[in-house]
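Participant: Pasting a predicted model and its sequence here:
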Amino acid sequence: MEFKNSTITHRANVYHDGKVTSRSVITAEGEMKSLGVMLPGTYRFSTQAPETMQVTQGRCRVKLADEQAWTEYQAGESFSVPGNSHFEVEVDELVDYICHYEVGI
């Protein structure tokens, strides 16, 4: 995937003691995205806007806010999270991802 004529923030978004990092991207069409990496661990994230997480490398297990079961996702797959919600991610190997936001970050 390529984002031509995009604006990328210079400052990294750093979460969970540096084990999760990302860079914010605004595409030429005004879409908000973040490109990131997760190292092994278990993480919890909250959402404001609805978002879709696309796994581009590796695999992880995800548990959405109202679900009891974990679901595995691997490179080429994605999952959606509603706005004003949260999700947990369990990572056993490096995961590279793109987060697509439905509205501004």
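Facilitator: Yes, it's here.
Participant: switch to C-alpha atoms for all contacts and neighbour counts from now on
Facilitator: Fine.
Participant: Report the separation between E93 and G83.
Facilitator: Going from E93 to G83 by Cα to Cα, to the nearest Å gives 27 Å.
Participant: same deal with V55?
Facilitator: 19 Å.
Participant: So which of these two has more stuff around it?
Facilitator: Neighbour totals were compared for V55 and G83, and V55 leads with 22 against 15 (other Cα atoms under 10 Å).
Participant: take the one below as the second:
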Amino acid sequence: MSTFDNVSVTLKANQYFDGKVTSRTVVFADETKKTLGIMMPGEYEFGTSEKELMEITDGQLDILLPGETEWQSISAGESFYVPANASFQVKAVTVVDYCCSYLAE
């Protein structure tokens, strides 16, 4: 999906890691939420409270998911899931454009 129709967008950005990662929240008519964001090159660790689907729309990153010992390379057009109440590590190789969907368990 390249566009979202009939949504509300939070004007104020969510900022993390001294502004190196930013996102904006998109709320749909059914109250589900997604965030659209940008990650500058660097290494980050994120925590989750809900199950997430991370879709990479541009760029390249390496991820270390919970319980894994090997890094995976993810590029534009690919995605990955993160379980609820977990943390995962990211190495953004390039500027990364992403969409994060929050999923019900």
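Facilitator: Received the coordinates, thanks. What you see is a predicted model, and the numbers here were worked out from it, not measured in a lab.
Participant: Any idea what the TM-score comes out to?
Facilitator: After superposition, the two chains reach a TM-score (TM-score structural alignment, normalised by the length of the first structure) of 0.94; 103 aligned residues with a Cα RMSD of 0.9 Å.
Participant: Name all residues that make contact with I63 of the second structure.
Facilitator: Contacts for I63 of the second structure (Cα atoms under 8 Å, 6 or more residues apart in numbering) come out as 71-74, 88-91.
Participant: Is it in a helix, a strand, or coil?
Facilitator: The three-state assignment at I63 of the second structure reads strand, by DSSP: H, G, I helix; E, B strand; the rest coil.
Participant: Report the contact partners of the residue nearest to it when sequence neighbours are not counted.
Facilitator: Distances taken as Cα to Cα, 6 or more residues apart in numbering place V90 nearest to I63 of the second structure, at 4.6 Å, with adjacent residues excluded. V90 of the second structure makes contacts with 43-46, 61-64, as judged by Cα under 8 Å, 6+ apart.
Participant: which one among the residues you listed gets closest to T10 of the second structure?
Facilitator: Ranked by distance to T10 of the second structure (Cα to Cα), the contacts of V90 of the second structure are led by F46 at 20.9 Å.
Participant: How many residues are close by the closest one?
Facilitator: Neighbour count of F46 of the second structure, defined by other Cα under 10 Å: 10.
Participant: Alignment lookup: it to the first structure.
Facilitator: Under the alignment (TM-score structural alignment), F46 of the second structure maps onto F45 of the first structure.
Participant: any idea how far its match lies from T7 of the first structure?
Facilitator: F45 of the first structure is 24 Å from T7 of the first structure, by Cα to Cα.
Participant: swap in Y97 of the first structure?
Facilitator: Using Cα to Cα, one obtains 18 Å as the distance from Y97 of the first structure to T7 of the first structure.
Participant: The two: which is more packed in?
Facilitator: Y97 (22 against 14).
Participant: got a list of what the residue nearest to the more buried one when sequence neighbours are not counted touches?
Facilitator: Among residues not flanking Y97 of the first structure along the chain, V55 sits closest, at 4.6 Å (Cα to Cα, 6+ apart). V55 of the first structure sits next to 73-78, 95-98 when contact means Cα under 8 Å, 6+ apart.
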